[in-house]
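In: Let's see this in three dimensions:
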Amino acid sequence: MSLFEPVRHGRLELPNRMVMAPMTRSRAHGDGVPTPSMATYYAQRASAGLILTEGTQPSLQGQGYPMTPGIHTDEQVAGWRAVTDAVHAAGGRILLQLQHSGRVGHPGVHGLTPVAPSAVRADGQIFTPEGPKDYVEPRALTTAEVEDIVAEFTRAAERAVEAGFDGVELHSAMGYLLHQFLSDNANLRTDVYGGSLQNRIRFVVEVVEGVAGAIGADRVGLRISPAKALNDITEGDSAALYTALLGELAPLGLAHLHLVAAEDEDVNDKIRAAWPGLLMVNPLNSFPQPPEDGGRENAEQWLRRGADLISFGRGFLANPDLVARFRADAPLNALVPEGLYGGGDGGYIDYPVLGESTA
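Out: I've put the predicted structure just below:
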């Protein structure tokens, strides 16, 4: 199997198996409305088989970081429509990643106390408009509020379709809200959403079912990051947790499962075995620079192991034409770390494509 082979993804025909991974860039307006530069940024990368946007909050309460986009106001929908129109005009396909940050937030960002499965503060710090600050203790959601957030995700997915997206990806990874419910250290609940493994997966299952019912399962993907202690998350037996979760989700016929590969290969193998649908894999997390080959060798290894799609993060960030560069075995642009988060267009939409001068 080749990275350049076409593949069916839900309702979409993808021209290649290279996916632009979701990456926070903090370039939205302060009110969460996407900017014209964001439309340029995504359209530049339309040769990817599929684009996944940066994590986008379904509500103000769900915002974790400054200058991230939302999808909960009419103005935000209109801003995203300019992005999707630009990507589609360039021949691309794009999904909106929905991310509620849960306890990974701070009142300094939006004036609200973060919410979470339980009132358990994450260890560490988060960036705010006033610089890095310690995480605060979140407020535990009531059972009724958990049900409200399921509806919140559903409405956000409907708004994404209104904004012209080809579908959505639900972010149940990296220690954010959906992942917090799966956790055994962030979720200490005693109601139907906590305690047993079956209860801990309930919220994620309900969100996926709600969104799939609203816009169609073939327009919905799910991202997971098993056995990764990001944002102070632990899971207990990750293999058992995700085998149970995927057992509930497999019959729905989702467009994809997006696996951030675990260091434990046994966990990866069990997830592949438990998932009968399209599997997207993000093979590695490299910072601040991707490997010299942009992750191509690792990607091709994963295709041989049973992945259907490979998501590339910093490779696409620094190389809008990553597909063409891989096809031509051309050198890759160096990433500019200073332009990763926030700021202007430098290190954002000024990376050259093949044949352009870097001067």
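
In: drop to CA atoms for contacts and neighbour counts, all remaining ones
Out: OK.

In: Quick one: residues contacting residue 6.
Out: 13-17 (C-alpha atoms under 8 Å, 6 or more residues apart in numbering).

In: can you do 10 Å?
Out: 13-18, 49 (C-alpha atoms under 10 Å, 6 or more residues apart in numbering).

In: Look up how far residue 229 lies from it.
Out: Distance of residue 6 to residue 229, computed by C-alpha to C-alpha, to the nearest Å: 34 Å.

In: in what helix or strand does residue 156 lie?
Out: Applying DSSP states H and E as the criterion places residue 156 in helix 143-162.

In: how deep is the residue nearest to residue 264 when sequence neighbours are not counted tucked in, by neighbour count?
Out: Spatially, and ignoring its direct neighbours in sequence, residue 264 is nearest to residue 227 (7.6 Å; C-alpha to C-alpha, 6 or more residues apart in numbering). Neighbour count for residue 227, taken as other C-alpha atoms under 10 Å: 21.

In: quick one: residue 227 and residue 236 touch, right?
Out: Yes: the criterion here is C-alpha atoms under 10 Å, and residue 227 meets it with residue 236 at 8.5 Å.

In: mind checking the end-to-end distance for stretch 286-306?
Out: The first and final residues of stretch 286-306 sit 22 Å from each other (C-alpha to C-alpha).

In: oh, I was asking about stretch 243-262
Out: Span of stretch 243-262 from end to end, C-alpha to C-alpha: 14 Å.

In: Now show me the structure for the sequence below, then we'll compare the two:
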Amino acid sequence: MTPLFDSYRLGDLTLPNRVVMAPMTRVRAAAGGLATPSMATYYAQRATAGLIISEGVQPSLIGQSNPGTPGLHTDEQVAAWRPVTAAVHTNGGRIFAQIMHGGRVSHPDTTGMQPVGPSAVPAVGDVFTPTGPKPAPTPRALDTAEVPEHAESYAAAARRAIDAGFDGVELHGANGYLISQFLSSNANLRTDRYGGSLTNRIRFAVEAASATVEAIGASRTGIRLSPGGTFWGVEETDVLALYTALLTELSRLGLAYVHLEATAPEEVLIALRRAWPGTLIMNPTLPMGPKQTDRAEADRWLALGADLISFGRAFIANPDLVERLRIGLPLAPVDETTYYQGGDTGYLTYPTYQHAA
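Out: This is a model prediction of the structure:
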């Protein structure tokens, strides 16, 4: 029997299996960044996952990347999330909130403010706005004195997440967003204590994680990383050295987990597994890449040393993914045109497997 369906102790939680629902942007929030009843249904439908990690949730208005995404920086947002977390718990699930500060991957048409980043270097590509895709604007480089307040914003959102009923939080340190921008060697051109050397480039990530641990505890804090990833035009030099240094510092905090994406060669990922003494969630396929994670790839990474396996797109069209994986049922295909279109179609309309009479 594969360990994919064995229970696992994660902090204070007992997960009934090692299948994790990866964070996925679905842009279904209401005005003001409020969670909705449809979001409660969506996550509750998938509560058989060992752990659900929510879509990216902005910790501040200036941290919002896309229109239509939820927040955790107002009392109204906290109140709107409570029925979502309650629905997951009622269905026997566990859910972490992914805290995502977009940094330079944002637009004034979305937030009313110029995006901020480590340096005045725009992201590569078009960003989403309320009126359609537009070229990424040049961000305002944060002053040295401002940087700590943005690190602290993750902690403030984490406090609100716990108040909203989440079991913990995951810091989004991947995919070209703010933490990833500080790690980058081309988005981060700073010459102060937050730029240049590996020690300085990891500093923001460590400060954000440290503040969050202080706010809600290490057992409720994870982080997602995409070593070597090139999302939104970020580049990283010395990938193995950079992430080994980062994991060494994070290990001192006793985080609940590190969540790695398969954005580096396998030998690098295995070396990072060895460098991280704690729980590792592995996302074995490139996000938005041509392949989706399947049972065979999950089993392979468990054998390579991962503790938990995250599945992304497969969970969209298969709310009963755990059961389908367990007994080898076919997976339903996902309609990519409904990823971000809003509404319940392609969100709540995928059925569980229909057994023949």
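
In: Can you work out which other helices and strands pack against the helix holding residue 156 of structure 1?
Out: Applying 3 or more C-alpha pairs under 10 Å, 6 or more residues apart in numbering; DSSP states H and E, we find helix 143-162 of structure 1 packed against helix 74-89, strand 94-98, strand 168-172, helix 202-215.

In: okay if I get the ones you listed as JSON lines plus mean neighbour count and distance to residue 110 of structure 1?
Out: What follows is these, written out as JSON lines (neighbours: other C-alpha atoms under 10 Å; distance: least, C-alpha to C-alpha, whole Å):
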{"stretch": "helix 74-89", "mean neighbour count": "20", "distance to residue 110 of structure 1": "16"}
{"stretch": "strand 94-98", "mean neighbour count": "26", "distance to residue 110 of structure 1": "18"}
{"stretch": "strand 168-172", "mean neighbour count": "26", "distance to residue 110 of structure 1": "20"}
{"stretch": "helix 202-215", "mean neighbour count": "20", "distance to residue 110 of structure 1": "24"}
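
In: Between those, which one is closest to residue 353 of structure 1.
Out: Each of these has some distance to residue 353 of structure 1 by C-alpha to C-alpha; the shortest is helix 74-89, at 16.8 Å.

In: name the helices or strands packed onto the closest one?
Out: Under the contact criterion of 3+ C-alpha pairs under 10 Å, 6+ apart, helix 74-89 of structure 1 touches helix 36-44, strand 94-98, helix 143-162.

In: Deepest-packed of the ones you listed, please.
Out: strand 94-98 (a mean of 26; mean count of other C-alpha atoms under 10 Å).

In: what range in structure 1 does the host helix or strand of residue 224 of structure 2 sit on?
Out: Element membership of residue 224 of structure 2, judged by DSSP H and E, is strand 221-225. Using TM-score structural alignment, the residues of structure 1 aligned to strand 221-225 of structure 2 are 220-224.

In: Following superposition onto structure 2, what is the mean distance for the matching stretch?
Out: Once fitted to structure 2, stretch 220-224 of structure 1 is off its aligned match by 0.4 Å on average (mean C-alpha distance after the TM-score superposition for structure 1).

In: My guess is residue 186 of structure 1 contacts residue 137. True?
Out: No: look at residue 186 of structure 1 against residue 137 with C-alpha under 10 Å: they stay out of range, at 11.2 Å.

In: what touches both of those two?
Out: Taking C-alpha under 10 Å, 6+ apart as the contact rule, residue 186 of structure 1 and residue 137 both touch 103, 116, 118-122.

In: coming back round to it: can you say which of the helices and strands packed on helix 143-162 of structure 1 is nearest to residue 287 of structure 1?
Out: strand 168-172 (20.8 Å).

In: tilt between that closest one and strand 220-224?
Out: With axes from the mean of the first three to the mean of the last three C-alpha atoms, to 10 degrees defining the directions, strand 168-172 of structure 1 sits at 20 degrees from strand 220-224.

In: tell me the contacts of the aligned residue in structure 1 for residue 173 of structure 2?
Out: Residue pairing (TM-score structural alignment): residue 173 of structure 2 is matched to residue 172 of structure 1. Applying C-alpha under 10 Å, 6+ apart to residue 172 of structure 1 gives the contacts 98-101, 178-182, 204, 222-226, 258.

In: And residue 268 of structure 1, by the same measure?
Out: 226-227, 239, 259-262, 274, 281.

In: Residue 255 of structure 1 too?
Out: 8-12, 167-169, 212, 216-222, 277-279 are the contacts of residue 255 of structure 1 under C-alpha under 10 Å, 6+ apart.

In: ok, now residue 101 of structure 2?
Out: So residue 101 of structure 2 contacts 56-65, 150-151, 153-154, 171-173, 177-179 (C-alpha under 10 Å, 6+ apart).

In: Recalculate using a threshold of 8 Å.
Out: Shown in contact with residue 101 of structure 2 (C-alpha under 8 Å, 6+ apart): 57-60, 63-65, 154, 172, 177-179.

In: Filter those residues down to the ones in helices?
Out: Judged by DSSP state H, the subset of the contacts of residue 101 of structure 2 located in helices is 154, 178-179.

In: For burial, what's the neighbour tally of the closest residue to residue 8 of structure 2 other than its chain neighbours?
Out: Closest residue to residue 8 of structure 2 apart from its sequence neighbours, by C-alpha to C-alpha, 6+ apart: residue 15 at 5.0 Å. By other C-alpha under 10 Å, 22 other residues sit near residue 15 of structure 2.

In: What residue in structure 1 is paired with residue 15 of structure 2?
Out: Using TM-score structural alignment, residue 15 of structure 2 pairs with residue 14 in structure 1.

In: and the gap between its match and residue 89 of structure 1?
Out: Distance, residue 14 of structure 1 to residue 89 of structure 1, using C-alpha to C-alpha: 16 Å.
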